[in-house]
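>>> My questions concern the predicted model and sequence given below.
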Amino acid sequence: MSLARLGLHYGRTTGGITLLASPFSRQFHGSLTVMARQKKQRVFAPTKKQLAAKARKKASKARKSIYDSEKMTLDNAISVLRAVEVASPNATYELIVKTAMGRGDRILVFAEGKAAEEAKRAGADVVGGPEIVDAVVSGRQQASMYLCTPDLIRAITPKLGRVLGPRGLMPSERRGTVTDDVAGYIRRLKGTIEWKGDKAGTIRAPIAKVFEDVVKNVKHFLSLVRHATGNQRNTETKDSGPKPTNSITKIMLSSRQGPGIQLSDV
């Protein structure tokens, strides 16, 4: 094979023959930069932690209402919302009650036999006898209200008294939560309270139209919520009792176009 076909040519010097690369020979480039470009780049999806951090950052930059950190009396809050909704007389007030209920409203009933079946049909979330006491003590079964039939109260009191008592949730005859008619109690409760807390323990309910007298409706609704969550005080003895586990942390009033205003006197 000739030197020309190999892409080489030669020249004469005084010391002999010197081989030179042809100026027309092809040059190959194998640098790391070019090789990296040829590789397909992998795209990594953000983790849940990164997405949560991004959402918190976005929320912190969001515009906040001037009423977020301010409390008002019910009358003053109504005046502000009426001014906002002056052109919308059919707008509706909404009451937002934030509680410490971590899993929403749940009714747990201690009953057996026919009473247990009736409690289930009435809408109880958990129904059982003394066998579920340990689950309540350990926290595997939690509720915002506990009911019990009279024949089981002595069986559950030794263990549950020290757990539910300090939180104001222990069934008692004085409160009416120890009764032979647990099904009737549940039906009355569900029939008079048309609301349910979400998983975060927040209760939302329409109260009245903007230009109606809503003070009476607000106070009546709150009395129902306090009773169902164990926050009802005994006004006769002026004894607030132990702090309930489902304590009310914030009460707000809002309207369709108005801000949420935290109430200070209800």
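Received it, and whenever you're ready, just let me know what you need. Numbering: from 1, shown residues only.
>>> When you work out contacts or count neighbours from here on, use the C-alpha atoms and nothing else.
OK.
>>> How about stretch 215-223, which residues are buried there?
Buried residues in stretch 215-223, counted by 16 or more other C-alpha atoms under 10 Å: Val218, Phe221, Leu222.
>>> hang on, the second one in a helix?
Yep, that's Phe221 we're talking about. Yes. Assessed with DSSP: H, G, I helix; E, B strand; the rest coil, Phe221 lies in a helix.
>>> burial of Leu147, as a residue count?
29 (other C-alpha atoms under 10 Å).
>>> Phe110 is in contact with that one, correct?
Yes. Judged on C-alpha atoms under 8 Å, Leu147 makes contact with Phe110 at a distance of 6.2 Å.
>>> So which residues make contact with stretch 120-138?
Applying C-alpha atoms under 8 Å, 6 or more residues apart in numbering, the contact partners of stretch 120-138 are 106-112, 116, 119, 141-142, 152, 155-156, 159-160, 163, 183-184, 186-187.
>>> adding another structure so you can compare the two:
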Amino acid sequence: MSSHGKRYVEAVKQYDKMEEYPLNEAIELVKKMATAKFDETVEMHFRLGIDPRHADQQVRSTVMLPHGLGRSVRILVFAEGDAAKAAEEAGADIIADDAIIARIQNEGWLDFDAAVAVPQMMGKVGRIARILGPRGLMPNPKAGTVVQPDDMGRVIEELKAGRVEFRNDKTANLHLPIGKASFDLDKLQENAAAALDAVKSQEPSTVKGLYIRKMVVTSTMGPGVRVNV
């Protein structure tokens, strides 16, 4: 007896699980098989040929998805004084003061999608790094989320418009959401192409052999479709 639901089993019949499809075709299949009762998120999963134990083989950057992620993004900004005012004017949803930092630390409160900080606050933010880090919410200069107050408006605007951060985990895998199953096919395909280009552009020069070993596209509840990279 299959542990998967009827919908999943039906979806699997629509394609060859072992075949590697061109990216656009894979996206089309995933969109077709996303039949859950809610609007599923479409994701790309990469198996990278990096050694995550080495600092010079970390893959971390951001990509500006041309058509966004199809959801509103709640942004928290660690700032005080004038910087907090600038963040508020730029459209930040939450300004994190000491009380909010304490709430994250003591209650594990994480009701936001992205976090930005001004450099002066990083000492305080460091106290909750082990809570934010594993969830990809830790502000980081490399990801463009530690910024000067003058830059706050641009960064918040980009995050709300669909700028997505990506990074490898400690097993050399990388996961990246690229939109909703309800998106027009061409919009999903354009987001996917931008995401793939962004990941390719971050190949560390010290990687030996294949950089992208395997790539799969999937939706929240659907089966994974292999991509020929």
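Good, I have the coordinates. Not measured: the values here are computed from a predicted model.
>>> Inside helices: which ones of the contacts of stretch 120-138 of the first structure?
Ala116, Ala119, Ala155, Ile156, Lys159, Leu160, Val163, Ala183, Gly184, Ile186, Arg187 (DSSP state H).
>>> Highest neighbour count among those residues?
Ala119 (27 neighbours).
>>> Give the equivalent position in the second structure for that residue.
With TM-score structural alignment as the criterion, Ala119 of the first structure lines up with Ala87 in the second structure.
>>> tell me the contacts of that match?
Per C-alpha under 8 Å, 6+ apart, neighbours of Ala87 of the second structure: Val77, Ala79, Ile95, Pro149, Met152, Gly153.
>>> can you tell me which residue in the second structure aligns to Phe110 of the first structure?
That one, Phe110 of the first structure, aligns with Phe78 by TM-score structural alignment.
>>> For that match, which residues are in contact?
Contact analysis of Phe78 of the second structure by C-alpha under 8 Å, 6+ apart lists Ala84, Ile95, Ala96, Asp97, Ala115, Val116, Ala117, Val118, Met121, Val125.
>>> Give the equivalent position in the first structure for the fourth one.
Read it as Asp97 of the second structure. Match for Asp97 of the second structure (TM-score structural alignment): Gly129.
>>> Run a quick neighbour tally on that match.
When neighbours are defined as other C-alpha under 10 Å, Gly129 of the first structure has 17 of them.
>>> repeat for the one 5 residues further on
Number of residues near Asp134 of the first structure (other C-alpha under 10 Å) recorded here: 14.
>>> next one: Ser65 of the first structure
11.
>>> Likewise for the one 3 residues further on?
Using other C-alpha under 10 Å, Asp68 of the first structure has 11 other residues around it.
>>> likewise Gly123 of the second structure?
If we define neighbours as other C-alpha under 10 Å, then Gly123 of the second structure has 9 of them.
>>> repeat for Gly11 of the first structure
The number of residues packed near Gly11 of the first structure is 9, by other C-alpha under 10 Å.
>>> likewise Glu20 of the second structure?
Counted by other C-alpha under 10 Å, the residues lying close to Glu20 of the second structure total 17.
>>> what does Ala143 of the first structure give?
So Ala143 of the first structure, with other C-alpha under 10 Å, has 22 neighbours.
>>> Run a quick check on it versus Leu164, I expect a contact.
No. Under the criterion of C-alpha under 8 Å, Ala143 of the first structure makes no contact with Leu164, lying 10.5 Å away.
>>> the strands in the stretch 151-266 of the first structure, which residues?
Along the stretch 151-266 of the first structure, the stretches classed as strands by DSSP state E, counting those that start in this stretch are 202-209, 248-254, 261-263.
>>> Quick check: the shortest one compared with the second structure, mean distance?
Its match in the second structure and strand 261-263 of the first structure itself, once the structures are fitted together, sit a mean 4.5 Å apart by mean C-alpha distance after the TM-score superposition for the first structure.
>>> what's near enough to touch His175 of the second structure?
Applying C-alpha under 8 Å, 6+ apart, one finds that His175 of the second structure lies in contact with Glu43, Met44, His45, Phe46, Phe166, Arg167, Asn168.
>>> On the C-terminal side of the helix or strand harbouring the second one, identify the next helix or strand.
Secondary-structure assignment from DSSP states H and E places Met44 of the second structure in strand 41-48. Helices and strands here follow DSSP H and E; after strand 41-48 of the second structure, the next one along the chain is strand 60-64.
>>> and that next one, which stretch of the first structure?
Following TM-score structural alignment, strand 60-64 of the second structure has no partner segment in the first structure.
>>> what packs against that strand?
Contacts defined by 3 or more C-alpha pairs under 8 Å, 6 or more residues apart in numbering; DSSP states H and E place strand 60-64 of the second structure against strand 163-167, helix 185-201.
>>> any chance of those in CSV, plus distance to Val9 of the second structure?
What follows is these, written out as CSV (distance: least, C-alpha to C-alpha, whole Å):
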stretch, distance to Val9 of the second structure
strand 163-167, 31
helix 185-201, 23
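>>> Out of the ones you listed, flag the one nearest Leu176 of the second structure.
Closest approach to Leu176 of the second structure among those is made by strand 163-167 (6.3 Å; C-alpha to C-alpha).
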